[in-house]
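Asker: Sequence plus the predicted model coming up.
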Amino acid sequence: MMASATQNRPILFDLTLSCHRLGEPPDGILRCERQYARALLGRPDLSVKFCRFDKKTGQLELLSRSTAKMLISYAGNKNRHRRGLAKSVGDIVELMRSSQERRYRWFRWGIGRILRRITGNGHVNAKTIPPGTVYVLSGVAGETHDSEALFELTRQTGMAIFAICYDLIPIVHPEFIQINDVTARFRRYMELLLVHADRIACISDATRTDLVAFAQSETMPVPDLTTLLLGLEIPRRSAAGRPDIVQDLAPRSYVLCVGNINIRKNHALLYRVWRRFAAERGEQTPRLVIAGGKGWHADDVIENLLNDRLVTDHVVMIHQASDDAIAWLYENCLFTVYPSFYEGWGLPVSESLAFGRHCITSATSSMPQAGFGLATTLDPDDDEAWIAAISELIDEPQALEEQERQIEARFKRRTWDDAGAEFIEQVLSTGNDAHARPAGRSKSQST
């Protein structure tokens, strides 16, 4: 058991991403931020405060625990709420004043409720943050923070910094990034993080390798690096029966691909493979079900899948699948495919195993690790290898049954309780020398 002195070490957890994306369904990094915040809220023995970064003032604003609970439990609809609803107090006041129409009364009420909750808690400074505090950054500050102002503030207050690194896509694969200035902003954020962070937890071995390679290429210092695997939250069906959106699908008659359709996910390979199957197998071709929203550079592959007469009858696209539908699709598919070029982890690979379904995925970045030695991994550019692997599972039921037996015998799901406990342990042991670091001194000056 940890010493009480370590347990009582102050923690400041940043919830800026949850504020920035209030009203949007949680996915990816946002879901992780909320899960780690839940883990901290579930430990009343710890000294934890919450905050958000205000770009207008360059300050970290303290949030009450009730606000934190509201943010991490909020399951809003992005079509009913404006993006960035709680970006800053000033924005909220302005929205309240400008929302004069009767149809926005509910909106003004909601903003007022948020305003009452988040004001009056003060800002982060040397007076409000006790010595030895660990500042936890579980989102991506390059998107929601002014990186220069943020790290200057942490330097002035002398806080130790614990950050989570999910991937380095804007740096290692900028061709997969939609917005032109994202790469420059992300690169600057990572440069500052490498200088100022006491510990960076990477969500996979591949991400850790990429981070070390980037630091070395830029002759940057490498702080204490750890690996912190994510928890796996399995979509659960809330009711028996088949969701309406999948009524036309027969159980164990289709191959499933879960994930947004964009250029990085490599759905173009699946189009080529299924076109080949349709030409050679005709009506014996199993259906390919793609469950995911439309992302960047998806138009061409979607147009091919919908309009190619050879393929269209063998492909089903579901762009807004509920958790119930996703769970049903996993439970009833033959197996899954995930030919992405690059991932920080590869959640659909692990989800497939959690449902007892074999996955054929890419042998790149983190996906072999996400498959825990139970997935088939292939070159995402090798069409022939994918055709052969998929054909084997379609044509040889005993081979598929053996894969499923191996999954049942060997796969052990890592829960968010497991991940949360390890997260807290890593946070509490971060930069223990920070207790002796005077506020205002850089790490290079501290002893």
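Answerer: Everything's here; your move.

Asker: all contacts plus neighbour counts: C-alpha atoms, from now on.
Answerer: Noted.

Asker: how near is residue 258 to residue 131?
Answerer: Relative to residue 131, residue 258 is positioned 45 Å away (CA to CA, to the nearest Å).

Asker: of those two, who's got more company?
Answerer: Between residue 258 and residue 131, counting by other CA atoms under 10 Å, residue 258 is the more crowded of the two (24 against 20).

Asker: what about versus this one:
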Amino acid sequence: MVPDPSQRPVGGVERAKLYIAINDLLVYGSAITRPTGIQRVASGLAEELMLRYGGECVSVSVAGMKTVRLPAADGSSVAARLAEPVLRALSHFPRSIQERARSVARAFLSLRAQRSHGTFTKPALESWILVLGAPWIAPGMADAVCLLKERDGVRIALLVHDLLPTTSQRWFADAQGQAAKRDVETLITAADTIFTVSAEVAAELQTLYGKRGTLLTPADPELSARAGINAAVPADAERTVLSVGTFHPRKNLVALVNIWDTWENAPRLVLAGRRHPQDGEFFAALAAHPRAAERITLIHTADDAQLAELYRSSRFLVMPSLAEGWGLPVREALLAGRPAITTDAVPAATNSPFARVVPAGDEAALSAVIHEWWNGNAPERLSDEIQRTFVPRTWSDVAAELAGRLTT
């Protein structure tokens, strides 16, 4: 069960507890200054579980587990600030060098997380250990969690963000993709309870592994204190079309380059996200289409406050993705009062009255809707409706659902 934080051991018998394995968040906190979508979800949920349900964050290894502090998700650590320029410089090297360097860095930072300062603790029988983030980022984390179940009798609860390394192998043949596939499959096999961020991922889980997943939709996290659905557009801001996400090929940003290349008097398109070792095709397309390049702005280093400003300055978000587990930018856009054009590969847009959905890979349909929205008033009409009716989902909501499931 999920413990009452006020409970104490009775008769010398330790009560079951709720532990959150955060090796991956420790690695993220040491490596990047701008949190990933998975990192935002895991950090937000972990913080709420600690606050309301007595959860304890731990790092795990073959030696056991030790209690540790949850790192800030805002990239404020000295290590992250030092690592960020190294990652930017690395993005200019060939893909093979990038992948090798990232693999070595993950192994080093994972070992550092396992050896982080903290107190070793032995879990009470039938305690829960939660894996909320990206275990493949911290090599050895998945195996250590499974060892705790075998050795100490803990129960494993797993939040699955996506199964892309299995369902979309053409993009995940690199070392990290294969590590992600192995670690997620290891935990899926061992888990006592599985949560998924979307119904689509739950269906894939059932089809591929015969496992049932309980839907646990992420919260809608504010990007900064200046964000919010009632925020006005800065008076001096150029109205834009915005796309947010890494420059991974599954994001299909090449489609936007093609659309902008044939558009007379195209608006400013802002692409905000960190570079990726597989982004060569995108940059080749941009170099081959100088007309489009003139109207496309690339931003790789936006912090939360800057990203919130980009949302507010846009008329709408566009996500041309070919595959997604959830699609957090759709929800971030709603917090800024902005609607979205997405493909049907973005679960966060499913059944949303504030999103226009086109078939994934249908560039003509995507282009038609982008032109229609830019030349019409649909974005403003939907923005007004968002401000009147949209109710953000909170981490308190999500944590209550997770805790309720673990107590039944």
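Answerer: Okay, I see it. These figures come from a predicted structure and were not determined experimentally.

Asker: just the strands in the stretch 201-350 of structure 1 please.
Answerer: For the stretch 201-350 of structure 1, applying DSSP state E, counting those that start in this stretch gives strands covering 224-227, 254-258, 287-291, 315-318, 336-338.

Asker: Format those strands as TSV; extra columns: distance to residue 345 of structure 1.
Answerer: Putting the strands of the stretch 201-350 of structure 1 into TSV (distance: least, CA to CA, whole Å) gives the following:
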stretch	distance to residue 345 of structure 1
strand 224-227	12
strand 254-258	14
strand 287-291	19
strand 315-318	23
strand 336-338	12
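
Asker: Among those, which comes closest to residue 175 of structure 1?
Answerer: For those, distance to residue 175 of structure 1 was read as CA to CA. The smallest value, 19.4 Å, belongs to strand 336-338.

Asker: Which residue numbers in structure 2 does that closest one align to?
Answerer: Using TM-score structural alignment, strand 336-338 of structure 1 corresponds to residues 317-319 of structure 2.

Asker: Same question for stretch 197-213 of structure 1.
Answerer: Using TM-score structural alignment, stretch 197-213 of structure 1 pairs with 191-207 in structure 2.

Asker: So what touches that stretch?
Answerer: Applying CA atoms under 8 Å, 6 or more residues apart in numbering, the contact partners of stretch 191-207 of structure 2 are 155-163, 188, 211-218, 325-326, 347-348, 406.

Asker: now swap in stretch 47-56 of structure 2 and tell me
Answerer: Stretch 47-56 of structure 2 has contacts (CA under 8 Å, 6+ apart) with 2-5, 17-20, 46, 57, 67, 70, 395-396, 399, 403.

Asker: hang on, residue 111 of structure 1 is in a helix, isn't it?
Answerer: Yes: judged by DSSP: H, G, I helix; E, B strand; the rest coil, residue 111 of structure 1 forms part of a helix.

Asker: Contacts only, for the residue lying closest to it once chain neighbours are set aside.
Answerer: Closest residue in space to residue 111 of structure 1, ignoring its immediate chain neighbours: residue 92 at 6.2 Å, by CA to CA, 6 or more residues apart in numbering. The neighbourhood of residue 92 of structure 1, defined by CA under 8 Å, 6+ apart, consists of 85-86, 111-112, 115.

Asker: Does residue 92 of structure 1 belong to a helix, a strand or coil?
Answerer: Applying three-state DSSP: residue 92 of structure 1 is helix.

Asker: Look up how far residue 276 of structure 1 lies from it.
Answerer: As judged by CA to CA, residue 92 of structure 1 and residue 276 of structure 1 stand 54 Å apart.

Asker: Please, which helix or strand holds the counterpart of residue 404 of structure 1 in structure 2?
Answerer: Correspondence of residue 404 of structure 1 to structure 2, assessed by TM-score structural alignment: residue 383. Using DSSP states H and E, residue 383 of structure 2 falls within helix 378-389.
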